[in-house]
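**Q** model this:
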Amino acid sequence: MAVMGGWNTETMSQEPRTAEVTHTRQEALAVLRELVGNPAADFHDGQYEAIEALVDAGRRALVVQRTGWGKSAVYFVSSLLLRRRGSGPTLIVSPLLALMRDQVAAAARAGVRAVAINSANQLEWDAVHAQLAADEVDVLLVSPERLTNPAFRENQLPELIRRTGLLVIDEAHCISDWGHDFRPDYRRIADLIGRLPGTVPVLATTATANSRVVHDIEEQLGAGVLTIRGSLGRESLRLGVLNLANSRDRLGWLLTHLSDLPGSGIIYALTVSAAEDTARLLAEAGHEVLAYTGRTDPADRERAEQLLKDNRVKALVATSALGMGFDKPDLGFVIHLGAPSSPVAYYQQVGRAGRGAANADVLLLPGQEDREIWQYFATASMPSEEKASAVLQVLGEAGAALSTVALEARVDLRRTPLELLLKVLSVDGAVERVGGGWRSTGQPWFYDAERYARIAEARVDEQDSMIIYEDTAGCRMEYITAVLDDESARPCGRCDNCAGRWFPSDIAAEASDAASRTLSRVGVAVEPRLQWPSGMDRLGVPVKGRIKAEEAIAEGRALARLSDLGWGGALRELFAAGTADREVDPAMLQACVQVLKEWATGTAGQGAWSGQERPAAVVSVPSRGKPSLVDSLARGIAGIGRMPYLGSLQLQHGGPAGGRGGNSAYRLAGVWDRLVVGPELGEALSPLAGRSILLVDDLVDSRWSVTVAGRALRQAGAGAVLPLVLAQAG
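**A** Okay, the predicted model is just below:
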């Protein structure tokens, strides 16, 4: 079925439900045909019903329809009809910049005057405000984060609410705690709805929502919601699952068969490192691919999106940063290296394919590490009662607004989870964002442990459902749409279980070798800390500003990141909770030696020894958890490198306090003055005054342990201090 901007451009066979065609329908159909430039265009089932509810009845509606059904047709047509009736502009809350760009572009092609206000177009804000004041805007798109911005909330939002003719909540599953991509900022929309005049219609749309999410959205929209749910099955998608033994085989399969996949597409990976490693491997093999992750510069993201839309690259190798709303109707395939944590999230991502094409291939290559990754992200997103209470206590005692940076020196939470927690507390009314930061509202706050327990249980159920999807012998499309509570779920006749395996499983020997070489690559730069965290005086640490050059460490090396595809797996096992301490594995030691060789020769585009002289000796950071591992690694490196091992720094005051996961300020406070150069080490260092030292540790996360240890060595007379560690977190 031909689709233009999500609208059906072919005549549909169904007739209106009644012989009498209403004036609104005639007008809406004329607008649709004008927008798409096709005099034969007609509505899909449910499209006009939603438009009628919004335009004629001023109702609140929830539309749950598969990707490509044409949800944008509903709000663009409704917007123009309401504007003709004298209503103000439509306000669309849209979650992603990529989605906003596509929506603005689609509106412009259709003759709808649409503008956006988001973090990427601040230079255009004044012009947008002028257009709004002149009533020259039909549709305004804003991000949910804008709704929490104090200046926007106080200066622009009241006037927008007064003039809004239609409120649209796109990707509305983000409203729900139960949704796979819940965003606290989206919960503010319920407050926004409550402030709208009762005559203003509201539309919520999503392509992926089960009954639990639908019910949650309906409750937030208010009484009298019209819910239109269609079949979620996609006839264009051919689903399949290929279980391979390990990362080498998955990458080898991609190298062997990427060129055979139809058109251009998306390769999803679960972590940033996996996406970057995969993109590098494919590019080195001659494939036109680009990485697209949370670490990708915004300008590079936009360029990558456009190159894929123009079919000038074979694929984007992406994390969930590509996310919702990416609009390329002819996307030919979606491959997953590792499974998302729920069928809802998976179907959201595969729904990018086959929107305007008759056929698209969707293949899942599960990984043994999937559950471990799911657990990490699920845990990271759940608020803690202890941390929430600490934040509220600090804000309550402050008597004034505190910035996020100031809060970090008072509460042991990293920036991202701290900001997430503040948003949750803000939505619950316990804190508010104002000029200068955050302050307490004084309103009582209750930690709903029962609700969070239910959410955690639901996420485990979703993970189990994803495993069942991988293992099922039945129709994959029927299973995944049934999990989304689609009552019309039925066998598709196209997936690998219905029609037989449609994809090859062979792996070329040269592809397997290339994948092995990629996975065996070693060496990740460990960037030195350059600045002390703010507010350290509050934690009893007398430092601020830049770290003095004569006290700073040099750039170091890690064998790999914990999230890497290659050595990352072995390192994750080594540092998993409950793993016993043991001496370093010989193969891992030899891999570290390879890191040193490449470091010494300045390969991989990095300077030899980070621009410093060859280390004259080896010193280790004392470890309470892995003493045998660190000692054997340091001694092994010293012996192979023919360098003296001078011993370890000493633990003082019981050694480092705290553990992984705290914020930068607390992590520094936890190691400050606790790693010292003892008399024996000081004596051994004395003849080497001014010479470089190789500092060996097992794991770096915040990098403050090696920074403080290196500072102590430099104060004891060492020259450059070059850290070498087994693993880098992240």
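**Q** okay, CA-based contacts and neighbour counts for the rest of this
**A** Noted.
**Q** OK, contacts around Glu551?
**A** Contacts for Glu551 (C-alpha atoms under 8 Å, 6 or more residues apart in numbering) come out as Gly710, Arg711, Ala712, Arg714, Gln715.
**Q** so who does Gln220 touch?
**A** Gln220 neighbours (C-alpha under 8 Å, 6+ apart): Ala190.
**Q** make a ChimeraX selection of whichever of the contacts of Glu551 turn out to be buried.
**A** Per 16 or more other C-alpha atoms under 10 Å, the buried members of these correspond to this ChimeraX selection:
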select :710,711,712,714
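**Q** with the contacts of Glu551 in mind, which one is nearest to Gln306?
**A** For the contacts of Glu551, the residue nearest Gln306 by C-alpha to C-alpha is Gly710; the value is 45.5 Å.
**Q** quick one: residues contacting that closest one.
**A** Applying C-alpha under 8 Å, 6+ apart to Gly710 gives the contacts Glu551, Ala552, Ile553, Leu695, Val721.
**Q** next one: it from Asp673, what distance?
**A** 12 Å (C-alpha to C-alpha, to the nearest Å).
**Q** tell me where the stretch 151-300 of the chain has helices.
**A** Assigned by DSSP state H, counting those that start in this stretch, the stretch 151-300 of the chain shows helices spanning 157-163, 188-195, 211-221, 247-257, 272-284, 298-309.
**Q** also this sequence, please, to line up against the first:
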Amino acid sequence: MSRTVKWPMVPVIGLHGGMDDLELRTEADAILAELVGAPAGAARLREDQWQAVAALVRERRRALVVQRTGWGKSAVYFVATALLRRRGSGPTVIVSPLLALMRNQVESAARAGIRARTINSANPEEWDAIHAEVERGETDILLVSPERLNSVDFREQLLPELAATTGLLVVDEAHCISDWGHDFRPDYRRLRAMLADLAPGVPVLATTATANARVTADVAEQLGTGGSEALVLRGPLERESLRLGVVRLPDAAHRLAWLAEHLNELEGSGIIYTLTVAAAEEATAFLRQCGFRVASYTGRTENADRLQAETDLLQNRVKALVATSALGMGFDKPDLGFVVHLGSPSSPIAYYQQVGRAGRGVDHADVLLLPGKEDEAVWRYFADTAFPPEAQVRQTLSALADAGRPLSVPALEAVVDLRRTRLETMLKVLDVDGAVKRVKGGWISTGEPWSYDSERYAWVARQRAAEQHAMRDYVSTTGCRMEFLRRQLDDEGAAPCGRCDNCAGAWTDASVSAEALTGATKELDRPGVEVEPRRMWPTGMPALGIDLKGRIPADEQCSTGRALGRLSDIGWGNRLRPLLAENAPDGPVPDDVLQAAVAVLADWARSPGGWASNDAGAAARPVGVVAVPSLARPELVGSLAQGIAAVGRLPFLGTLTYTGPDGAHAARRSNSAQRLRALSGAFTVSEELAGALARSPGPVLLVDDFTDSGWTLAVAARMIRRAGGGAVLPLVLAAAG
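**A** Modelled structure (predicted):
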């Protein structure tokens, strides 16, 4: 591969000790000045930063840097890149999971004349051009997301080339390598192979702000792959600019009202983290109603909107981004004035990581946690990430071995009863362990022996539980909050900070005016979210003996429906979770819930395309109500359906008959293929109900308590429509997600 070198060449002598330290240090400081936009001679690396740069450039070491956010880890690898490129080294490869931070780093590198490009899920249209630039030697830094390491094309075409020509490998957020860390990512484990394949003498830098002693030792050991012991540079994790506090409030309405009344008291602009997408959307809507300029940033936010939101925050055009963990640690905004958490993360280490973006370039930043009673319920809902039981893993390996060809994840869903995200994570772990391999067309078995490490998986599960317990302790502690977080990270220098609410006294109170509370309550009491229907049958159903494939015929589909709320939101979700909990007693629908369902129907009718709207193509008014049979809550669902019928003056046409095996209809958290398999043939339309449908042709309301996968509604709607019913309009109390 031909490579043009941008940098003016300097003598290579001295990289291993021949060049005077002062000369190399002077050159490094000059690059730093360009990077930060300072006059020549006005910027200087700190001694700990210089030690890391010297280890990489002069000694060609592998180094792990564990330093607090804002210490200047990016300056180390930017300066090291410039020095190495001037000496003829290949491009630097930075592996980072933070897309927002990638974009900031590309811009920062440009200030020092360093040409940086990024390959991630947000810019697939640029990949080919970037590959060509790398091959021509026109790129100094290539930032890649860890998911690219598991891409077949990237792994087989570009990765070997990079491993052979890389001048410096940087692993950002290196705690993700370790499954003992709080944010283990199996894609990162592919770095083991890349580390082993690097040319001799290629330096490696791993960086993180959140590694305790065990994670530090694990990552250092992995960096030692290839025979050289890694240098560990660990500094104190104290953040002198941060003032930590906890504000306890009785419920979600009080927390939103508190935000509305106290947000302007927080200096500058910042980030408001929420635990769920629904909570982020609710908080954003309410704060906008209160006159604040805020933007939502979640996994559902389109890429263009994410870019605009980032730019608006960087330029202080918004007071805050209301974000989920999709924002990660945020991005490089040194003057970020505050971080507020609307709900507790499940790990104090993850919490420290998120708050660490505040106060990097200012003397003072406020960090406030507003915990909620629903936090632990949200933790449990999203906790379905443990490594699957051995039987399911063996079942997957057997299916791949027996197939004799690559199997896609959708095809495997027909064999293994795991949700897609959990199945994909399991396959990535097996890939790293050498038991399976990702190829074009899906996954294959390697045939290599593999053992189930039950001890390790159990330890990780216990660690997650311990982190949750520690987060509860953080909320309730009367000791120093910064010291608490630093001890969670095994920071030897942990001591009282003198600034947090426990050390210096609370600087903000929990007061909320009646007016603000009324507004927040009204926002959270507003019921109604859309429920999207299923339009395609899952892959692999014919292999299960079920003749369903491709697109669901339009005349058998469910229509877009409505739910009072999502179980993950902080409004109706908080009210519905106790009602729909596994151990909740069955009983008649509460009056307030029934009235909310009626209000949802009224809004639905008046919405564009609704049967009470003025649209020329408005749907016809429902002619009756049908209930989905419930094994767990028959009285709740039955009374809801009949109550809606009575209030709406609609006939209650009846309930579908459930004829499936015990528990199949109640099964949740399965993948689509397994869920549909359990529901196939589980419903019948009785003669009585068929007669009622025939006597009342037209749309019907289909009532149930909860929808997760959407397959119960899809199967029930298909039965009703094939029995002669018209359009099926689902109405449920709660939707997942």
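**Q** which of the contacts of Gly710 of structure 1 fall in strands?
**A** Among these, the ones falling in strands (DSSP state E) are Leu695, Val721.
**Q** for the contacts of Gly710 of structure 1, which one is nearest Gly323 of structure 1?
**A** Taking the contacts of Gly710 of structure 1 together and measuring to Gly323 of structure 1 by C-alpha to C-alpha, the closest member is Ile553, at 38.2 Å.
**Q** coming back round to it: how about the contacts of Gly710 of structure 1, which pair is most distant?
**A** Spatial extent of the contacts of Gly710 of structure 1 (C-alpha to C-alpha) is set by the pair Glu551 and Leu695 at 14.3 Å.
**Q** still on that earlier bit, need the helices of the stretch 151-300 of structure 1 in CSV with distance to Lys387 of structure 1, can you?
**A** CSV is the format used below for the helices of the stretch 151-300 of structure 1 (distance: least, C-alpha to C-alpha, whole Å):
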stretch, distance to Lys387 of structure 1
helix 157-163, 31
helix 188-195, 22
helix 211-221, 26
helix 247-257, 37
helix 272-284, 27
helix 298-309, 32
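**Q** so which of those helices comes closest to Gly523 of structure 1?
**A** Closest of the helices of the stretch 151-300 of structure 1 to Gly523 of structure 1 is helix 272-284, at 12.7 Å (criterion: C-alpha to C-alpha).
**Q** what range does that closest one cover in structure 2?
**A** With TM-score structural alignment applied, helix 272-284 of structure 1 matches the range 277-289 in structure 2.
**Q** now do the one helix or strand Asp592 of structure 2 maps to: which elements does it pack against?
**A** Using DSSP states H and E, Asp592 of structure 2 falls within helix 591-606. For helix 591-606 of structure 2, the elements it packs on are strand 561-566, helix 634-648, judged by 3 or more C-alpha pairs under 8 Å, 6 or more residues apart in numbering; DSSP states H and E.
**Q** quick one: the longest one to helix 591-606, angle?
**A** Orientation note: helix 634-648 of structure 2 sits at an angle of 50 degrees relative to helix 591-606 (axes from the mean of the first three to the mean of the last three C-alpha atoms, to 10 degrees).
**Q** buried sites along helix 634-648 of structure 2?
**A** By neighbour count on 16+ other C-alpha under 10 Å, the buried set for helix 634-648 of structure 2 is Pro634, Glu635, Leu636, Val637, Gly638, Ser639, Leu640, Ala641, Gln642, Gly643, Ile644, Ala645.
**Q** from the contact counts, what lies against that helix?
**A** helix 591-606, strand 624-627, strand 652-655, strand 700-707.
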